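Trainee: What follows is a predicted structure for the sequence shown.
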Amino acid sequence: MRLADVAVQPVLIHPVTPATLAAVLDTLGGAAAGWAAVQGYKAAAGSVLLVPGPGPAPAAVLFGVPDEGKGDLLAGGALAGLPAGDYAFAPGFAAEEQAAIAFGLGAYRFTRYRSGEQKEQPRLHLADAAMLVRVRRIVTAVAFARDLVNTPANDMGPAELETAATGLFALHGGHARVLRGDTLLSENFPLIHAVGRAADSARAPRLIDCTWGDETHPRVTLVGKGVVFDTGGLDIKPSSSMLLMKKDMGGAANVLGLAHLVMDARLPVRLRVLVPAVENAIAGNAFRPGDILPSRKGLTVEIGNTDAEGRLILADALALADEEAPELLLDMATLTGAARVALGPDLPPFYTADEGLAAALAAHADKVADPLWRLPLWQPYMKYLDSKVADLNNVNQSGAGFAGSVTAALFLSRFVEKAGAWAHFDIFAWTPVERAGKPAGGEGQALRALFSLLSERYPAN
């Protein structure tokens, strides 16, 4: 993707609807109308048709958009499948920026472990330099998050996740402090330590604490679950459930992608990112079902299941974040299978008690086609977390396994008191079946919606 170059004559992409198709074909002239008829092209949203030209390059591209003309962000990802060459949208396309973002998202490929020559991809030219900056910002941040999720656990352990986070903040002039291994105990992060202590010493648990921006600006804190691989611990997962557990650090990947957007856009906030990075491994010193563990906040937690480890490490990180009472506190985590059962892989639920924040999140998710759906912090279900021997249990004790995503969010809510507003996002961070704009594999979820919201609340100068 690059700025329009007068030395290159790109093939024009013409947005069409069923109502405008005939008129556009008339402007193209020649055999365009006949070709479209032969191909049965009806300008359905997201459909693409190459109109042949006199040479190897097409004369034009027809791109179906919705009737209302707003454009469909993800449908534009179909354009990433065009043959190698140079392309540009026809002048006057109102949704050019949205479609360009979709083009970039759809063009993503994870090639780190693929040998041989990679297929040349199409290039999209944008005439507006400012638009190009905005589009590249989004596409780069999502690709950064996807790369982290797609990298297997042998190459994405706690140390590598630390390097990715600290390197990102160093790139933007930020700072980082990292607590590793037994230092977590002396610094009062017992839950993070307990979850990660069974891993090899080279993959010791750690808390990555990164900051950026003017200390006088509003405080925005992001917390991301960084479980680089989850065996389930002593409550071990079956092998089929471990196949995607490299993505259990998807919350960390997505908050880092969001941080990249915030810093690159120079939003006037005091940004803090907290990533508890652990491997939930099995060894003689692994934490056990029935253990009672202290937390940073002082609450004791009975372990009902060692496979509910993400909420434990988030609890300590959220407690730390909450201590400085940020204006906005957001956490992202691949936390529960129950969220996928309820809403599927493409629609992450979010939880917040702040009605204004909830409405804004829904509006921005719709605006940028980054879907989210609010689920309730239903207080009567808090009783499911009761423990007879500790302040709370880490899993639902009802015996029926009901409301798994809701009770996980309620557990986290016990560790947040002072923040001006808090929201929890139970994301999947994965696209199981490829479709326009969303290659199969690691995915950025909620980060575009959140960046849209933050850009509106804290506009750059």
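Mentor: Thanks, I have the structure now.

Trainee: Only C-alpha atoms from now on, for both contacts and neighbour counts.
Mentor: Will do.

Trainee: how about Thr407, what does it touch?
Mentor: Tyr381, Met382, Tyr384, Leu385, Val395, Asn396 (Cα atoms under 8 Å, 6 or more residues apart in numbering).

Trainee: For those, work out which two are farthest apart.
Mentor: Within the contacts of Thr407, two members stand farthest from each other by Cα to Cα: Tyr381 and Val395, at 11.6 Å.

Trainee: of the two, who's got more company?
Mentor: The residue with more neighbours, out of Tyr381 and Val395, is Val395; 25 against 16, by other Cα atoms under 10 Å.

Trainee: Which residue, other than its chain neighbours, is closest to that one?
Mentor: Among residues not flanking Val395 along the chain, Gly304 sits closest, at 5.7 Å (Cα to Cα, 6 or more residues apart in numbering).

Trainee: how close does the one you found get to Met382?
Mentor: Look at Gly304 and Met382: by Cα to Cα, to the nearest Å, they are 15 Å apart.

Trainee: and Arg177, that one's in a strand?
Mentor: Yes: under DSSP: H, G, I helix; E, B strand; the rest coil, Arg177 sits within a strand.

Trainee: helix/strand/coil for the nearest residue to it once chain neighbours are set aside?
Mentor: Excluding its sequence neighbours, the residue lying closest to Arg177 (Cα to Cα, 6+ apart) is Asp209, at 5.2 Å. Following three-state DSSP, the label given to Asp209 is strand.

Trainee: roughly how far apart are Asp209 and Ala45?
Mentor: Applying Cα to Cα, the value for Asp209 to Ala45 is 44 Å.

Trainee: And for Leu392?
Mentor: Counting by Cα to Cα - Leu392 and Ala45 are separated by 50 Å.

Trainee: Just want to know which of those two has more residues nearby.
Mentor: Leu392 (24 against 19).

Trainee: how about the more buried one, what does it touch?
Mentor: For Leu392, the contact set (Cα under 8 Å, 6+ apart) comprises Leu299, Thr300, Val301, Glu302, Leu385, Asp386.

Trainee: structure B:
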Amino acid sequence: MSPLIERKSGKRTAIPIEMVDVAGMLATEARLDDAQRQWLVTTAFRPMPGALTVLPDARGGITRVLVGVDRGNPLAALGALPYRLPQGTYELAPEGVIDDRDLVALGWALGAYRFDRYRASDRPPAQLVVDAATLRTLQPVIDATWQVRDLVNTPTEDMGPEHLAQAIHAHAAEHKAKVREWVGDELLEANFPTIHAVGRASHRPPRLIELTWGKNSNPKLVLIGKGVCFDTGGLDIKPSDGMRWMKKDMGGAAHAIALAGLVMKAKLPVRLTLLVPAVENAIAGNAMRPGEVIRTRGGHTVEVDNTDAEGRLVLCDAIAYAAEQAPDLIVDFATLTGAARVALGPELPALFTNRDQLADHVIGAAEFTQDPLWRLPLWRPYRRMLESYVADFANAGPSRHAGAITAALYLERFLPDSQNWMHLDTYSWNDGDRPSHPRGGEAQGLRAFFRFLSERYS
């Protein structure tokens, strides 16, 4: 059941929801009758963010809902209500202290998400009535966000490299795009050695999936997503608590796939390429070993210091391949480092880019969409942390300092100085429930980057 439904002409039957805060509460109370004001006293309602009360009518039904909100956080205003309110149809009251009704409605829809592939939901969400224009604007973003969450939440048995390929083929069929794949030893024949090295130990062969769409005359945009469908750490095996949620290590691929779908649905005037290197970092007799040296597609030799720093290995061949095409912009998404989470926490993805103008633009889009990002520096003196005595450089090093930065610096080595590039190190996960952000897989930066691309290529 869709959490948003289009308003139809005729009699209004939806229950109004009024957003209130301390500053506006006196005006709200002035509109209520004596019995309703007494109800607020009886229920000890205080208009703090998250507080909720329903006002009964004379027949025992609901005549109005009051919900406390933070004016500065419209996305979260109603994000918990689809399952806190009884099933039924609701609408935003004309009164209310938040003006950005689209963000409020989006927050409602994002809070209505449930991952029900393996366990049915107890009940459908309450529905919010919106006008047709709002629904047209929001529905593609809602669908894309839910796709990211579904892909990340799905266990690896049902979300291996071939399943990521299926998701890309589905977008291609809908938007008349072309898909090409290199699978297994085809990666070696086509000079994608690091993708092959990371994924060769799995019973499911590694692959690189390429989707292309759009007119050749349009500026070229490349989106890349890290598709490590499960990460054991390889021979540098993770402890059990570090491995528990590694089904989500393809979160970067989920973001790139969903963003590509948004770009094609919006018909942005770009020549789009989507690249997803899809692997499992598994353990077997032929697994990649610490100390091995790989000659990458970009021509650099890389010493494998740590097999658990595999994401940058699968990405570097894809980035080198993208750079060969000299696009206007390359954007990669990856659940790349725990260091980014230590630095910024789980809710704030780390943004890296080699262009200040790009950073300013996408951070502005992030603020507008309430989809936060935070820029970290490409501090190039830290390249020394990836030095190797047998290869051009290593994929990791002994220092635990600046792990997110050194990972980004590793990726940057595969780009010419002239290439516009952005890298998002995203957690792709909610550790617990928050309004509009249920526990589990999460889209972080998706809305910000879609608005940024829409403005850049409008």
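Mentor: Noted; the coordinates are in hand. Quick caveat, the model's predicted, so the values are computed rather than measured.

Trainee: that's a helix at Glu120 of structure 1, yeah?
Mentor: No: according to three-state DSSP, the state of Glu120 of structure 1 is coil, so it is not within a helix.

Trainee: Which parts of the stretch 151-300 of structure 2 are helices?
Mentor: Along the stretch 151-300 of structure 2, counting by DSSP state H, counting those that start in this stretch, helices occupy 161-175, 186-189, 193-199, 240-243, 251-265.

Trainee: JSON lines please, covering these and showing mean neighbour count.
Mentor: JSON lines is the format used below for the helices of the stretch 151-300 of structure 2 (neighbours: other Cα atoms under 10 Å):
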{"stretch": "helix 161-175", "mean neighbour count": "18"}
{"stretch": "helix 186-189", "mean neighbour count": "15"}
{"stretch": "helix 193-199", "mean neighbour count": "26"}
{"stretch": "helix 240-243", "mean neighbour count": "11"}
{"stretch": "helix 251-265", "mean neighbour count": "26"}
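
Trainee: and of those, who's closest to Ser454 of structure 2?
Mentor: Of all the helices of the stretch 151-300 of structure 2, it is helix 251-265 that lies closest to Ser454 of structure 2, at 8.0 Å by Cα to Cα.

Trainee: on contacts alone, who are the packing partners of the closest one?
Mentor: Judged by 3 or more Cα pairs under 8 Å, 6 or more residues apart in numbering; DSSP states H and E, helix 251-265 of structure 2 is in contact with helix 132-153, helix 161-175, strand 220-225, strand 227-231, strand 271-281, strand 329-334, helix 446-456.

Trainee: what residue of structure 2 takes the place of Ala164 of structure 1?
Mentor: Using TM-score structural alignment, the partner of Ala164 of structure 1 in structure 2 is Ala167.

Trainee: can you tell me which residues contact that match?
Mentor: Residues in contact with Ala167 of structure 2 (Cα under 8 Å, 6+ apart) are Ile257.

Trainee: Just give me the neighbour total for Asp417 of structure 2.
Mentor: For Asp417 of structure 2, the neighbour count with other Cα under 10 Å is 10.

Trainee: my bad, should have said Asn153 of structure 2
Mentor: For Asn153 of structure 2, the count of nearby residues is 22 (other Cα under 10 Å).

Trainee: ok, the equivalent of it over in structure 1 to Asn285 of structure 1 distance?
Mentor: Matched across to structure 1, Asn153 of structure 2 falls on Asn150, judged by TM-score structural alignment. Separation of Asn150 of structure 1 from Asn285 of structure 1 (Cα to Cα) stands at 29 Å.

Trainee: one step back: just confirm the match of Asn153 of structure 2 contacts Phe110, I think it does.
Mentor: Yes: if you go by Cα atoms under 8 Å, Asn150 of structure 1 and Phe110 touch, sitting 7.4 Å apart.

Trainee: Surely Pro16 of structure 2 forms part of a strand?
Mentor: Yes: the assignment for Pro16 of structure 2 is a strand, going by three-state DSSP.

Trainee: Relative to Ala143 of structure 1, how far out is the counterpart of it in structure 1?
Mentor: Aligned by TM-score structural alignment, Pro16 of structure 2 pairs with Leu12 of structure 1. As judged by Cα to Cα, Leu12 of structure 1 and Ala143 of structure 1 stand 26 Å apart.

Trainee: just Cys210 of structure 1 next, same as before
Mentor: Going from Cys210 of structure 1 to Ala143 of structure 1 by Cα to Cα gives 21 Å.

Trainee: same question, Ala265 of structure 1
Mentor: Distance, Ala265 of structure 1 to Ala143 of structure 1, using Cα to Cα: 17 Å.

Trainee: Then Ala22 of structure 1?
Mentor: Shown here: Ala22 of structure 1 relative to Ala143 of structure 1, a distance of 37 Å by Cα to Cα.

Trainee: Also Ala369 of structure 1?
Mentor: Distance of Ala369 of structure 1 to Ala143 of structure 1, given as Cα to Cα: 17 Å.

Trainee: aligned partner of Thr111 of structure 1 in structure 2?
Mentor: Aligning on TM-score structural alignment places Thr111 of structure 1 opposite Asp116 in structure 2.

Trainee: Please confirm that its match is located within a strand.
Mentor: No: under three-state DSSP, Asp116 of structure 2 sits outside any strand and is assigned coil.

Trainee: residues near it, how many?
Mentor: Neighbourhood size, Asp116 of structure 2 [other Cα under 10 Å]: 10.

Trainee: Starting from Asn153 of structure 2, give me the distance back to it.
Mentor: 10 Å.

Trainee: contacting residues for the residue nearest to Val20 of structure 2 when sequence neighbours are not counted?
Mentor: Nearest residue to Val20 of structure 2, sequence neighbours excluded (Cα to Cα, 6+ apart): Gly68, at 5.0 Å. Residues near Gly68 of structure 2 by Cα under 8 Å, 6+ apart: Met19, Val20, Asp21, Arg46, Pro47, Met48, Pro49, Gly50, Ala51, Leu52, Ala77.
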